[in-house]
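Q: What follows is a predicted protein model with its sequence.
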Amino acid sequence: MTAPDSVLVVGASAAGLGTAEALRRKGYQGRLTVLDAEAGLPYDRPPLSKQVLSGAWEPERSHLRAQDALDALEAEFVLGDAAVALDVAGRTVRTASGRELSAQAVVLATGLRARALPGQEDVRGVHVLRTLDDCVALRTVLREAKRVVVVGNGVLGSEIAATAAGMALDTTLVGLQPAPMAEQFGPRVARTLGELHVRNGVRLLNDTGIGSLAHAEGRVTGVRLASGEHLPADVVVVAIGCVPATDWLAGSGLRLDDGVVCDARCRAAAGIWAAGDTARWYHEELGTHVRLENRTNATTQAAAVAADILGAEVAYTPTPYFWTDQFDVKIQVFGTPTDDAEVTIVEGEEGGRFVARYDRGGRVSAVLGWNMPKQARLHSRSLGQPSPALAPDGPSSAVIAPTTTA
């Protein structure tokens, strides 16, 4: 396969910028353009809910690269101009300002957009956290607030609640899950995470739905729960998940189903690839389409897409992996924990530092490390192998080794 003479990357996200950098690193010398709706320099998202929101970092520290590093890519950065339409056959993107950008290869890396509660855009004091501007705005109001309610007890909501509690705010975390991050960890470890939050002053309302926002004179005063209870708040943060930012691709002819649907090499169509949070590709080893919303996947998938653009012809088959930092705990997950998995503590002690192994269908399906990063990585080598209790001679060497680490 001959390398294209031009590549257009739509989205200056970690995946988008990572694709551009990987192309140059692999020797690509063609024309390279990076388009993004935001006007500022590309930035990293994981620190937004933690270091930047708490004030430990200034916003600029979240930038992925300094300006001189971006200049060294010899790419054209078209920032502050959103993509609004894609002509797949012509590999041409039209922008909000009316520009038309064409290339032989187009990479879609537009990421996610935050879900909102009905009517929240008309109420001051209600925030989401997706962009750097969102983070700066939320940090500003939290400095003056006393009571905050975080709606949504998934990954982002749990991280925001931990940060807010660390800022000495009266913090309530409300969500439909039976414990914080139960969908990500399974019930046993989620209960341990909930206990960590409670010890650090967070009020948890699990298995709890929201009825509506309470407000007066256009400003939020709290939330009304589905039960009718009123939770007073100076600030409400909505963290009820995100959806792939693919609205602009409607009518393009690409298959859109919880992201841009791709083949095993992250190709959505001839000359069109997708990377990062918006890509839903066929994982040959798992035998299903997968979409991963995490920073590690953004980097590794960007490298895989760049390699395929240059003719590698290799399927992308990473081990699912993510991490979260809350209070003084770093939690790392290799594989996919599920509610029906049997959980065994294989190192350490639950409630302190530990490694948990998840067994499902007679095989190791996931490994979770709680402040034990090295040990979790070592245990992750057993992913895909028969569960030790079922292996006649003890655990064997890994079939699927993790492709990335934090």
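A: Now that the structure is in, tell me what you want to look at. Numbers count the residues shown, from 1 in each chain.
Q: okay, CA-based contacts and neighbour counts for the rest of this
A: Noted.
Q: which residues touch A398?
A: 381-385 (CA atoms under 8 Å, 6 or more residues apart in numbering).
Q: same deal with T221?
A: 213-215, 232-235.
Q: roughly how far apart are the residue nearest to it when sequence neighbours are not counted and N153?
A: Nearest residue to T221, sequence neighbours excluded (CA to CA, 6 or more residues apart in numbering): H215, at 4.8 Å. As for H215, its distance to N153 is 22 Å (criterion: CA to CA, to the nearest Å).
Q: same check, this time on V7
A: For V7, the distance to N153 - CA to CA - is 39 Å.
Q: So those two - more neighbours on which side?
A: Taking neighbours as other CA atoms under 10 Å, V7 and N153 compare with N153 leading, 32 against 28.
Q: ok so, going back, next, format the contacts of A398 as CSV and append secondary structure.
A: Output for those, formatted as CSV (DSSP: H, G, I helix; E, B strand; the rest coil):
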residue, secondary structure
R381, helix
S382, helix
L383, coil
G384, coil
Q385, coil
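Q: Just give me the closest of the residues you listed to A315.
A: G384 (18.4 Å; CA to CA).
Q: what about that closest one, how many neighbours?
A: 20.
Q: which residues does it contact?
A: 363-365, 398-400.
Q: repeat that with 6 Å
A: 363-364 (CA atoms under 6 Å, 6 or more residues apart in numbering).
Q: Take this one as well and set it beside the first:
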Amino acid sequence: MVQLSDGEAVPYDTLVIATGVEARQLPAAEGIGGVSTLRDYQDALKLRGALVDGNHLLVVGAGFIGLEVAATAISKGCVVDVVEPAPSALMGKFPAELAERIHDTHVDRGVRFHFGQVVDQWHVENGEITSVTLSQGQTLRADAALVGIGTIPAVGWLEGAGLELANGVVCDHVGRAAEDVYAVGDVSNWHHPRLGENRRIEHRLSAGEQAQVVASVLTGDAVPALDPPFFWTDQYDEKWQAYGYIHADAEVEIVLDDPEANRLVATLKRGGKLDAVIGKNAAKHLIPFRRELRAAETQTIEQ
């Protein structure tokens, strides 16, 4: 059974955990007007209201959320500063060679990056942010700020419940966390047979596909193979798409580079095996690689 916050006990035959994630916060910035994260509709409305021509936007975090917001803000006429403690954008999330291209596009559009730094002081007037001072002493005007420093799986309510919790709810390859207990979506840490390990995948399509797998298990239908992870990011006039498993030690080969069409395709391999493909404005060109990756995933599960 599950006990609710008002004390009511709700019995179940099968439990599916789909509580998602919470935005990681910066304690020093909590409660300051004009500083927000981006997790829900109200956050989006609040941020949109700050993207006004001439406003200065501070973005903390050079991940995908931070860079997408930076691109949108630049298109609205904002002055954008991105503060990132790592030495480069998208570190650990994207191959360095490709992340550098994304970074260069932002610089060409006017985004100012401050790598290897954190916000040391938040300056406030009448409860609203006005500026920040960085760890190397530079002060930046900030009419608004977005904190995009990742997420935390929403598993606090499961402490002591007997489930294995490690970067989310640990599951097998069909989402089973314990007898009659399953988890799907951002909160779940599924086992991926082709990797031979567990990984928490925070992509919208993966959440839907995991739900289909669990639904098939519960209804006794044929269980579909979980598709390799797929996500995309839209920044300016560039749509980057990634399919498969991205590893830091992968060998990156650019198999198509067409500057005039602003198009690129890169493969990621380890030990000669294709692990992922990444494209920029190249959806059709990714199709054969996606077929190869999907076939390899299905074959692994069947074995």
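A: Perfect, I can see it now. Keep in mind it's a predicted model, so treat the numbers as computed, not measured.
Q: What's I65 of the second structure aligned with over in the first structure?
A: Superposed on the first structure with TM-score structural alignment, I65 of the second structure falls opposite L156.
Q: that's a strand at its match, yeah?
A: No - assessed with three-state DSSP, L156 of the first structure is helix; it does not lie in a strand.
Q: Distance of the nearest residue to it once chain neighbours are set aside relative to V174 of the first structure?
A: For L156 of the first structure, ignoring the flanking residues on the chain, the nearest one in space by CA to CA, 6+ apart is A239 at 6.2 Å. From A239 of the first structure across to V174 of the first structure, the span is 10 Å (CA to CA).
Q: Quick check: neighbours shared by the two?
A: 151-152.
Q: So for these two, which sits in the more crowded spot?
A: Taking other CA under 10 Å, A239 of the first structure and V174 do not tie; V174 has more neighbours (30 against 26).
Q: who's in contact with that one?
A: If you count contacts by CA under 6 Å, 6+ apart, then V174 of the first structure has 151-152, 205-206 around it.
Q: What's the match for L310 of the first structure in the second structure?
A: Per TM-score structural alignment, L310 of the first structure is aligned with T219.
Q: ok so, going back, out of the contacts of T221 of the first structure, who has the most neighbours?
A: V235 (26 neighbours).
Q: just to revisit the earlier point, for L132 of the first structure, state which of the contacts of T221 of the first structure is nearest.
A: When those are compared against L132 of the first structure (criterion: CA to CA), the nearest one is V235, at 18.0 Å.
Q: Now do the same for that closest one: its match in the second structure.
A: Aligned partner of V235 of the first structure by TM-score structural alignment: A144.
Q: so who does that match touch?
A: 34-35, 57.
Q: Make a markdown table from the residues you listed and add neighbour count, secondary structure and distance to C171 of the second structure to it.
A: Shown next, in a markdown table, are the contacts of A144 of the second structure (neighbours: other CA atoms under 10 Å; DSSP: H, G, I helix; E, B strand; the rest coil; distance: CA to CA, whole Å):
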| residue | neighbour count | secondary structure | distance to C171 of the second structure |
| --- | --- | --- | --- |
| G34 | 21 | coil | 39 |
| V35 | 22 | strand | 35 |
| L57 | 29 | strand | 40 |
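Q: can you redo these as JSON lines with distance to A250 of the second structure?
A: Shown next, in JSON lines, are these (distance: CA to CA, whole Å):
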{"residue": "G34", "distance to A250 of the second structure": "40"}
{"residue": "V35", "distance to A250 of the second structure": "37"}
{"residue": "L57", "distance to A250 of the second structure": "35"}
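Q: From these, pick the one nearest A99 of the second structure.
A: L57 (21.8 Å).
Q: My read is that the closest one contacts K76, right?
A: No - no contact is recorded between L57 of the second structure and K76 when judged using CA atoms under 6 Å, the distance being 11.0 Å.
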